[in-house]
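**Student:** the following comprises the amino acid sequence and a computationally predicted model.
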Amino acid sequence: MANFQLELVSPEKLLLSREVEMAIIPAAEGEMGVLAGHAPMIVALRGGTIRVRENGVETESLFVAGGFAEITPTRVTVLADEATPVADLSRAEAERRIAEAEAAYAEAAMDTPERRDAAMARLLSMRAMRDAAQAA
């Protein structure tokens, strides 16, 4: 099967840059599998896990807290707001961040729709982090 270049970049560093067979990314509209030759597009990401497949086997899982992915037939570049290997996630840390996000959402209840939407997206992202930490 043909491979493509996958790059995962967070504000802190380049986390991944190599040829892979398939990547499953948490697009805002739902999980999306990407193979070599995919149609070009840019998609928004929600909080969730990027799963990397090589030689028919899942080789890596990384949690992203949102961002964007640029997809071309030969490359996928993920620009993540925050990214962490799933193995490094802590359920306790995720619970703490959920509590913070819930408080921020409650505070935004009477704010603009945009602030409420952003607070809800953060809360959902932190819940996805907790779910990924449990699965690890």
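**Tutor:** Noted; the coordinates are in hand.
**Student:** going forward, measure contacts between C-alpha atoms and count neighbours the same way
**Tutor:** Fine.
**Student:** excluding chain neighbours, what is closest to residue 124?
**Tutor:** residue 47 (6.9 Å; C-alpha to C-alpha, 6 or more residues apart in numbering).
**Student:** what about the one you found, how many residues close to it?
**Tutor:** Neighbourhood size, residue 47 [other C-alpha atoms under 10 Å]: 27.
**Student:** tell me if I'm right that it and residue 131 touch.
**Tutor:** No. If you go by C-alpha atoms under 8 Å, residue 47 and residue 131 don't touch, sitting 10.6 Å apart.
**Student:** one more to weigh against that first structure:
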Amino acid sequence: MADSFNFELVSPERLLFSATATEVVIPGTDGEMTVMAHHAPTMTTIKPGVVTVVTAEGNSERFVVFGGFADIVPEGCTLLAESAVAVGDIDRSDLAQRLQDAREDVADASTDAVKQKAQEYLDHLTTLEAAI
């Protein structure tokens, strides 16, 4: 059996998920990363995407996150999401609204830097929509 560690997914509203895990895949802003037991201490920002958790019992849980950051230590990982929901509970109309808002943000951008950031967020949401 693989070593396990504590994992918690927290949103501003509540603790969404807490379990002993063997593996967690996080959509980091620099690329996806897999967290396992005894991981080197790391703090990373996350982009909109899907977090996949493999529990110590062998179950796989998937959550959609809309940004935030992850704090990783050898004994565990805490993911603090700006917003998160279980994939099975995703509200397609909410995602569609977020996509529409992001498109409007790109169109309304006043500077190149603002436009680039808005476009990156739109790209993340588009990828997320395709993933779920």
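**Tutor:** Okay, I see it. Predicted, not measured: the structure shown is a model, and the values here were computed from it.
**Student:** please state their TM-score.
**Tutor:** The TM-score (TM-score structural alignment, normalised by the length of structure 2) is 0.88; 131 aligned residues with a C-alpha RMSD of 1.8 Å.
**Student:** about what we covered before: how close does the residue nearest to residue 124 of structure 1 get to residue 26 of structure 1?
**Tutor:** Separation of residue 47 of structure 1 from residue 26 of structure 1 (C-alpha to C-alpha, to the nearest Å): 7 Å.
**Student:** how about residue 113 of structure 1?
**Tutor:** 24 Å.
**Student:** who's more crowded, these two?
**Tutor:** residue 26 (26 against 11).
**Student:** now do the SS call for that one.
**Tutor:** With DSSP: H, G, I helix; E, B strand; the rest coil as the basis, residue 26 of structure 1 sits in strand.
**Student:** for structure 1, which segments count as strands?
**Tutor:** With strands called from DSSP state E, structure 1 shows them at 4-9, 14-20, 22-27, 30-35, 41-45, 48-54, 57-64, 67-71, 75-80, 83-85.
**Student:** need those in a markdown table with distance to residue 119 of structure 1, can you?
**Tutor:** Listed next are these as a markdown table, based on distance: least, C-alpha to C-alpha, whole Å:
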| stretch | distance to residue 119 of structure 1 |
| --- | --- |
| strand 4-9 | 23 |
| strand 14-20 | 26 |
| strand 22-27 | 18 |
| strand 30-35 | 19 |
| strand 41-45 | 15 |
| strand 48-54 | 16 |
| strand 57-64 | 16 |
| strand 67-71 | 15 |
| strand 75-80 | 17 |
| strand 83-85 | 19 |
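**Student:** out of the ones you listed, flag the one nearest residue 124 of structure 1.
**Tutor:** Closest of the strands of structure 1 to residue 124 of structure 1 is strand 48-54, at 9.3 Å (criterion: C-alpha to C-alpha).
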